[in-house]
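*Asks:* Predicted structure and sequence below. I'll ask about it afterward.
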Amino acid sequence: MNAALDMQGLRGELAHDAPLAGMTSWRVGGHAERLYRPADLQDLQAFLQQLPEGEPLLWLGLGSNLLVRDGGVRGTVIALHARLGGLERVGDSGVRAGAGVPGAKLARFTARAGLRGGEFFAGIPGTVGGALAMNAGAFGGETWPVVRRVQTIAHDGTLRWQEPGAFEIGYRHVRALAEGGPFWFVAAEFEFEAGGDPQVLHLQTRELLAHRAASQPTGVASCGSVFRNPPGDYAGRLIEAAGLKGLRLGAAMVAEKHGNFILNAGSASAADIEGLILEVQARVEERFGICLQPEVRVVGEREAGA
């Protein structure tokens, strides 16, 4: 980025050499070369318009499903936690949500509004933006089947609303069908089913979360599920069958409670976690001939000498 970036007219917060470990759910990783927290969508547009063409960008919500390497991230990180948090009802059965809205907040909003079909968002540990980018799911539900349309922003700050038909959607997979420069999700409109009982929906959401707490590790540093489920099977089952629960590398550990979770058991480095991911992959493939595909996104540079 041009060191002479003009912050006049911008209302967000710009930091240099900003630590990222505290902004990720694994609590590991190096620093961002630059970190920007936009004040709102218009401020984000203005900031992007000042960036050099081709400036590397990383978009960060709650920092789940993300492993930042120990050497940090070059370019600019756009932090949306507590930003782009608009949430409103649209018509009888629609909801418009900004990319920075946590999944759990969206689930609570739909329940209070008596809208059925949004309960599963309570089990997504990230934000709407991240859920859109990977078609995140939980409790048997997925993000894109309830999407009406999405709002995207390009590198030059241009905003555009797009329909689901503009994307190839699959299991933990989203790809734009049209060629063009990169863009990112900044909002979405969702379609739910009106007429639900708010109290019943609230209780159903609580029951789903109680089931999750009973079967998955919660309250510890992890990223959620590490691997995608292979066709017709479950990554957690394969990892357990390979005898890998409790396997450690440094302070990174495969959870005893659920094999598809890797925990930071205290002072793990990103290299510990990445190494354990690779070890689990290798052992499961050796045992079953199945190569597990990571669901987690690995970004940044390895530490010098690592």
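*Replies:* Structure received. Bear in mind the structure is a predicted one, so any value in this text is a computation, not a measurement.

*Asks:* Please count neighbours and contacts with C-alpha atoms only from this point.
*Replies:* OK.

*Asks:* In stretch 273-290, which residues are buried?
*Replies:* By 16 or more other C-alpha atoms under 10 Å, the buried positions in stretch 273-290 come out as 273-277, 279-281, 283-284.

*Asks:* Spatially nearest residue to A97 (excluding sequence neighbours)?
*Replies:* L87 (4.5 Å; C-alpha to C-alpha, 6 or more residues apart in numbering).

*Asks:* looking at it, the one you found is touching G100, isn't it?
*Replies:* No. In this structure, L87 is not within contact of G100 by C-alpha atoms under 8 Å, at 9.8 Å.

*Asks:* More neighbours: those two, which one.
*Replies:* G100 (26 against 19; other C-alpha atoms under 10 Å).

*Asks:* who's in contact with the more buried one?
*Replies:* 61, 80-85, 127-129, 186 (C-alpha atoms under 8 Å, 6 or more residues apart in numbering).

*Asks:* Just the ones of the residues you listed in helices?
*Replies:* 128-129 (DSSP state H).

*Asks:* before we go on, here's another structure to hold up against the first:
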Amino acid sequence: MTLPDLSADLQAKLPELRGRMSSGAKLADITWFRVGGPAQALFSPADEADLAYFLAGIPADLPVTVVGLGSNLLVRDGGVPGVVIRLGKGFASITPEPGNRIRAGTAVPDVKVARAAADAGVAGLAFYRGIPGSIGGALRMNAGAHGRETKDVLIEARAVDRSGKVHVLSLTDMGFTYRHSEVPADWILTEALYQGTAGEPAAILKEMDEVADYREKNQPIRERTGGSTFKNPPGHSAWKLIDEAGCRGLRVGGAKVSEMHCNFLINDAGATAEDIERLGETVRARVKARSAISLQWEIIRLGEPLPGCPTGEALAQAEVI
């Protein structure tokens, strides 16, 4: 499926645009699963002001999708209509501030924030060493690991709404719950300010090493995966429910359930996005059939399937429903 070129019209409409715009960019190249179709248009704004100018100037009905490092993302094979925005260098600064605070752009990888905090002697952010992805995703999903979550350290965040207006959001404004925030879906988060406590760099780095060692031993981090696939239902561990449903090592096409940690799906044999989504829906069907619990996707699924292909629950293999 070929999506018509939007780039030329948008650049003509927005002559003061400073960011990079391209048409038909391969999103598989920037997602950890390495699958999926193209972006109709891919835009990387120069900075927050450039982003605000872009959003204020585009048609109100033009679909806009934001992606980060692609770690927690499944792009469907037909691609993503409209504009995909990927924040880059203009959103990649990290600045220690007085009072054991760290300010970071939302394009910064979580691990780099943990490292910058350690170098500055700021404790409390070491858990970000265990979270793949960028700060934008961490804010959007209240990312957490090893007993801590983003809500435990965030002071405020900045965001640009669909009209181009910049907002400063307090912790309360974020509306954090488990792996979720109440920030409007069409607002683009641009910056975060964190509060830590005074700590010794050596001790913080030791904590980060322990987090990294745990991931190395217990998660398939060297595979083409999107991280944890499903949210933990209240009172349950998703991986245990998946294991009990007999899904460890289950395969659909080029995708399989990790044998190391069965809440991870892996592209290990040239999988398509449909293979991965079908595998996930088959796992959900098996878990529900055994335990009556409906697993909810933690991985974000974007875009359209190839023409005539289903998505979502319709993909589950019929024999296990």
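*Replies:* That came through fine. Model, not experiment: these values are computed from the prediction.

*Asks:* Just put the buried residues of stretch 273-290 of the first structure in CSV and tack on secondary structure and distance to V220 of the first structure.
*Replies:* What follows is those, written out as CSV (DSSP: H, G, I helix; E, B strand; the rest coil; distance: C-alpha to C-alpha, whole Å):
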residue, secondary structure, distance to V220 of the first structure
I273, helix, 14
E274, helix, 18
G275, helix, 19
L276, helix, 17
I277, helix, 18
E279, helix, 21
V280, helix, 20
Q281, helix, 22
R283, helix, 25
V284, helix, 25
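
*Asks:* Kindly reformat these as a markdown table containing distance to S222 of the first structure.
*Replies:* Formatted as a markdown table, those follow (distance: C-alpha to C-alpha, whole Å):
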| residue | distance to S222 of the first structure |
| --- | --- |
| I273 | 10 |
| E274 | 13 |
| G275 | 15 |
| L276 | 13 |
| I277 | 13 |
| E279 | 17 |
| V280 | 16 |
| Q281 | 18 |
| R283 | 21 |
| V284 | 20 |
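
*Asks:* For the residues you listed, which two are the farthest from each other?
*Replies:* Of all pairs drawn from these, the greatest distance, 16.6 Å, lies between I273 and V284 (C-alpha to C-alpha).

*Asks:* distance between stretch 98-113 of the second structure and the chain's centre?
*Replies:* 17 Å (C-alpha atoms, centre = their mean, to the nearest Å).

*Asks:* mind listing the helices in the stretch 201-321 of the second structure by residue range?
*Replies:* Under the criterion DSSP state H, counting those that start in this stretch, the stretch 201-321 of the second structure carries helices at the ranges 201-218, 238-244, 273-291.

*Asks:* Ok, the stretch 1-150 of the first structure next?
*Replies:* 41-50, 103-112, 128-134.

*Asks:* I'd like to know which of the ones you listed lies nearest to G30 of the first structure.
*Replies:* helix 128-134 (20.8 Å).

*Asks:* Who are the contact partners of the aligned partner of D156 of the first structure in the second structure?
*Replies:* Using TM-score structural alignment, the partner of D156 of the first structure in the second structure is S163. Going by C-alpha under 8 Å, 6+ apart, S163 of the second structure touches 52, 55-56.

*Asks:* Please apply the same query to L67 of the first structure.
*Replies:* Per C-alpha under 8 Å, 6+ apart, neighbours of L67 of the first structure: 24, 26, 28-29, 270, 274, 296-299.

*Asks:* Among those residues, which one lies nearest to T152 of the first structure?
*Replies:* The closest of the contacts of L67 of the first structure, once distances to T152 of the first structure are taken by C-alpha to C-alpha, is R297, at 20.4 Å.

*Asks:* if I look at the counterpart of the closest one in the second structure, how far off is A138 of the second structure?
*Replies:* Under the alignment (TM-score structural alignment), R297 of the first structure pairs with I300 of the second structure. Distance, I300 of the second structure to A138 of the second structure, using C-alpha to C-alpha, to the nearest Å: 13 Å.

*Asks:* Ok, S22 of the second structure next?
*Replies:* 26 Å.

*Asks:* neighbour-wise, which of these two wins?
*Replies:* Neighbours were counted for S22 of the second structure and for A138 using other C-alpha under 10 Å; A138 has more, 24 against 17.

*Asks:* A49 of the second structure matches what in the first structure?
*Replies:* A49 of the second structure maps onto Q42 in the first structure, by TM-score structural alignment.

*Asks:* actually H261 of the second structure, not the one I wrote
*Replies:* Checking TM-score structural alignment: H261 of the second structure goes with H258.

*Asks:* Check the burial of its match by counting its neighbours.
*Replies:* Neighbour tally, H258 of the first structure, other C-alpha under 10 Å: 19.

*Asks:* related to what we said a few turns ago, of the contacts of L67 of the first structure, just the buried ones, PyMOL syntax please.
*Replies:* To isolate the buried members of those in PyMOL, using 16+ other C-alpha under 10 Å:
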select buried, resi 24+26+28+29+270+274+296+299
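
*Asks:* Now render the contacts of L67 of the first structure as JSON lines, adding distance to G243 of the first structure.
*Replies:* What follows is those, written out as JSON lines (distance: C-alpha to C-alpha, whole Å):
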{"residue": "T24", "distance to G243 of the first structure": "28"}
{"residue": "W26", "distance to G243 of the first structure": "23"}
{"residue": "V28", "distance to G243 of the first structure": "26"}
{"residue": "G29", "distance to G243 of the first structure": "28"}
{"residue": "A270", "distance to G243 of the first structure": "23"}
{"residue": "E274", "distance to G243 of the first structure": "19"}
{"residue": "V296", "distance to G243 of the first structure": "22"}
{"residue": "R297", "distance to G243 of the first structure": "25"}
{"residue": "V298", "distance to G243 of the first structure": "25"}
{"residue": "V299", "distance to G243 of the first structure": "29"}
